[in-house]
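Enquirer: Got a sequence here, can you model it:
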Amino acid sequence: MDRAPYASDPARSRGREFVEDRLGPRGPRSEFQRDRDRVLHSIAFRRLAGKTQVFIAPDGDHYRVRLTHSLEVAQIGRVMARALGLDEDLTEALCLAHDIGHPPFGHPGEEALSAALQARGGFDHNEQCLRTLMRLDSPYCGHSGLNLSWETLEGLAKHNGPVKRPGWALEDLDAAFPLDLARQPSLEAQVAALADDIAYDNHDIDDGLRAGFLDLDQLIQLDFLAEQWRAVEARFHGASHAALLRELVRGQIGLMVNDAIVTTRAKLEGISSVEEVRAAPEAFAAFSPAMAEQERALKRFMYANLYHHDRQKQTAERARSVIAKLFAAYHQDTKLLPESWRLALPDREPVRSRHIADFIAGMTDYYAIARYREVFGTVPKGLSNV
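Expert: Okay, the predicted model is just below:
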């Protein structure tokens, strides 16, 4: 499909923070393809295989983790980008990278780090994503970070829309490489954000059903899911209950994707440039009003029945305790840090505490558990509830 006039063009990229020497056999790739590949080959991306999506340190190997979630977001994002004539490679890079800033144990881990850094600027996983990609994960000669293009960094910074009050991490990075934070992100970034919502809204249902935290009777309390369930039963009469549930989830994803494509395409009528997209008062990529209300209802349902389930809350509290105790131990006795992190430790605050938080934020669930055992001599109990 031809590139739409409002799509990001890699040939017109605003460039990279650090000028690069392009000598050597790197292949005929666009700037956004290079970004996608740099993310895909990064250590930070690989660590997502060991980080919580919904269930902390799950014993079962069928549950999603941050890595599989990110791959599913990328699949949905590419479908939408292709249908809308956007740059698929930029969309994919954003989808793959969007969760790289998450610490171990997901949101409970983030809450623990935010509390530990409360007097030192706090912690935000979205800003930590930029910090990781621009400063911490540095596999290349001649510059820090992955040195991604302006468009990829801008899209990640604005994953939740324009940023009016950046935290310390994003403020520092924006000062070094301004990302036009107050304006709308590209359509590729807007699509990536929608793809993220679609993926976790529905795939978390799948995992919740598998774990026994959700059941069909709960799901069909939502009228639109009840309607979909009746349609699935009629279409696949005689199929197993498990297969029908999976079909329900797949069908809901399809409905949301198609609705977003149709709605976004209609809102883009008359738009002829990326500049118009960025100058708009609101995002163009969106659900229809009816689907948006269904999506909000689904989120409310998931918080009430899965994310805030009593067993989930108990596990989350134990996870917060693990991260809080690790931070306190490293802060009190820096000899506990690995040598490379200890040698690079600043001698003043707040950067000293932020350095320790960087180390912890990069951990996988299982590495955090191993470090806890190393520091305290015991294995934290009750961190896996599935």
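
Enquirer: C-alpha from now on. contacts and neighbour counts both.
Expert: Noted.

Enquirer: What segments of the stretch 51-200 of the chain are helices?
Expert: 66-84, 88-97, 106-116, 125-131, 150-157, 168-176, 187-211 (DSSP state H, counting those that start in this stretch).

Enquirer: Name the stretch among the ones you listed that sits most buried.
Expert: helix 88-97 (a mean of 29; mean count of other C-alpha atoms under 10 Å).

Enquirer: now that one against helix 187-211, angle please.
Expert: Put simply, helix 88-97 runs at 40 degrees to helix 187-211, going by axes from the mean of the first three to the mean of the last three C-alpha atoms, to 10 degrees.

Enquirer: which residues touch D358?
Expert: Residues in contact with D358 (C-alpha atoms under 8 Å, 6 or more residues apart in numbering): none are found.

Enquirer: before we move on, the earlier item: could you dump the helices of the stretch 51-200 of the chain to TSV with distance to K313?
Expert: Listed next are those as TSV, based on distance: least, C-alpha to C-alpha, whole Å:
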stretch	distance to K313
helix 66-84	19
helix 88-97	27
helix 106-116	9
helix 125-131	20
helix 150-157	29
helix 168-176	29
helix 187-211	14
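
Enquirer: mind checking which of those helices is nearest R34?
Expert: helix 88-97 (8.8 Å; C-alpha to C-alpha).

Enquirer: and for comparison, fold this next one:
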Amino acid sequence: MYNAKAYSATSATSRLAATRISRRDPTEHDVQLEILFCGICHSDVHSVRNEWSDVMPTVYPIVPGHEIVGRVTRVGSAVTRYKAGDLVAVGCLVDSDGTCPHCRDGLEQFCPNLTLTFNSKDEHLGGVTYGGYSDSVVVDERFVLRVPSTLDLAGAAPLLCAGITTYSPMRHWNVGKGKKVGVIGLGGLGHMGVKFADAFGAHVVVFTTSPRKKEDALRLGADEVVVSRDADEMRKHAGSFDFILDTVSADHDLDAYVNLLRRDGNLTLVGAPAKPLGVSAFGLIMGRRSVSGSSIGGIAETQEMLDFCGAHGITADVEVIPIQKVNEAYERLLKSDVKYRFSIDMASLRSE
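Expert: Down below sits the predicted model:
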């Protein structure tokens, strides 16, 4: 066991502040890495502020962060996939049982016994796991991913959540050439959805409530931009979409988008509104349409996504900040005052 530098919150109302945490020494199957960048995900804010207490109550102190990019410093004696000096990444998962049907299918994110990167039961040291707002972490090699050397590391960090969260449902629903794809919302998730849909060769339409986002949506790869408050604009697209990715976490009208789907079209939710969203049965029945949800992806699919990003030069648009500005970043994130993700340069923590 060793001490690592980190930033943690001690209550739902406290600010994140510098601290020291315990990390396990690498076992024979573990990889230890120096964390270079860690993205800030909206779920970090929800967890720090205990806003998901009904389903995932926060245990304090909490060290958030599950969009981790780093460099290997040590490996266990049985590790075969990585060596010191390799550029690697860690996402939302650091363990699963490996034996359930989901794990056997390469869908570890659905494992009933998974271990999340932070605020999850720590089988090694007791207590809970600590995330990427730290200078180092130790993870089983099965949950370590290789980062293509061509990618900007600061921009690669959010791929471990925002990236795979949007990539996975598009792959599942066969987004590609000849498909018309909608992306609702142009934030941290939405901007990645646009980039992937464009790279897959689809015709991409962004739905936004803000006309001022049109220029940026086109820059990111959209072919069209629809202001969703404009009923005439929405009507023009009725019954024409093969797939719509809904990235919005605020309350909104699902029926307005279900009616834009063609026969057998699908709308997938990746945003997580606090309150249930209603949908008309007739909108689904009349076109054999469907509404579904998706979280992240399994480890193999996440590696596939990183390799795809390496081949196509895809990273998140990020604002790089020092760890000392993390509390300010949280406040700005809640105001959507970032294009489009924050990425923490963890070198700043080493100067603490």
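
Enquirer: TM-score for these two?
Expert: Here the superposed chains carry a TM-score of 0.27, computed using TM-score structural alignment, normalised by the length of structure 2; 175 aligned residues with a C-alpha RMSD of 7.5 Å.

Enquirer: quick revisit: can you check which of the helices of the stretch 51-200 of structure 1 gets nearest to I356 of structure 1?
Expert: helix 106-116 (9.9 Å).

Enquirer: And that closest one, what does it pack against?
Expert: helix 310-332 (3 or more C-alpha pairs under 8 Å, 6 or more residues apart in numbering; DSSP states H and E).

Enquirer: buried set for the helix it packs on?
Expert: Neighbour counts over helix 310-332 of structure 1 (16 or more other C-alpha atoms under 10 Å) mark 312, 315-316, 318-327, 329-331 as buried.

Enquirer: Show me what it is packed up against.
Expert: helix 106-116, helix 351-361, helix 365-376.

Enquirer: re the thing from before, so which of the buried residues of helix 310-332 of structure 1 comes closest to M291 of structure 1?
Expert: Q312 (28.0 Å).

Enquirer: could you measure that closest one against I323 of structure 1, distance?
Expert: Distance from Q312 of structure 1 to I323 of structure 1, counting by C-alpha to C-alpha, to the nearest Å: 17 Å.

Enquirer: Which strand or helix spans R36 of structure 1?
Expert: helix 31-40 (DSSP states H and E).

Enquirer: tell me what that helix is packed against?
Expert: So helix 31-40 of structure 1, by 3+ C-alpha pairs under 8 Å, 6+ apart, packs with helix 88-97.

Enquirer: Could you tell me how many residues sit around the residue nearest to F241 of structure 2 when sequence neighbours are not counted?
Expert: Spatial nearest neighbour of F241 of structure 2, excluding adjacent residues (C-alpha to C-alpha, 6 or more residues apart in numbering): L261 at 4.5 Å. For L261 of structure 2, the count of nearby residues is 28 (other C-alpha atoms under 10 Å).

Enquirer: so L261 of structure 2 touches M234, yeah?
Expert: No: using C-alpha atoms under 8 Å, L261 of structure 2 is not in contact with M234, being 11.5 Å away.

Enquirer: Now W229 of structure 1. Nearest residue, chain neighbours left out?
Expert: Once flanking residues are discounted, W229 of structure 1 sits nearest to L248: 6.2 Å by C-alpha to C-alpha, 6+ apart.

Enquirer: Which element, helix or strand, includes that neighbour?
Expert: Counting by DSSP H and E, L248 of structure 1 is part of helix 241-267.

Enquirer: Check which helices and strands that helix sits against.
Expert: Against helix 241-267 of structure 1 (3+ C-alpha pairs under 8 Å, 6+ apart) you get helix 66-84, helix 187-211, helix 223-235.

Enquirer: ok so, going back, and the helices and strands packed on helix 310-332 of structure 1 as JSON lines, adding distance to N258 of structure 1?
Expert: Shown next, in JSON lines, are those (distance: least, C-alpha to C-alpha, whole Å):
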{"stretch": "helix 106-116", "distance to N258 of structure 1": "30"}
{"stretch": "helix 351-361", "distance to N258 of structure 1": "36"}
{"stretch": "helix 365-376", "distance to N258 of structure 1": "35"}
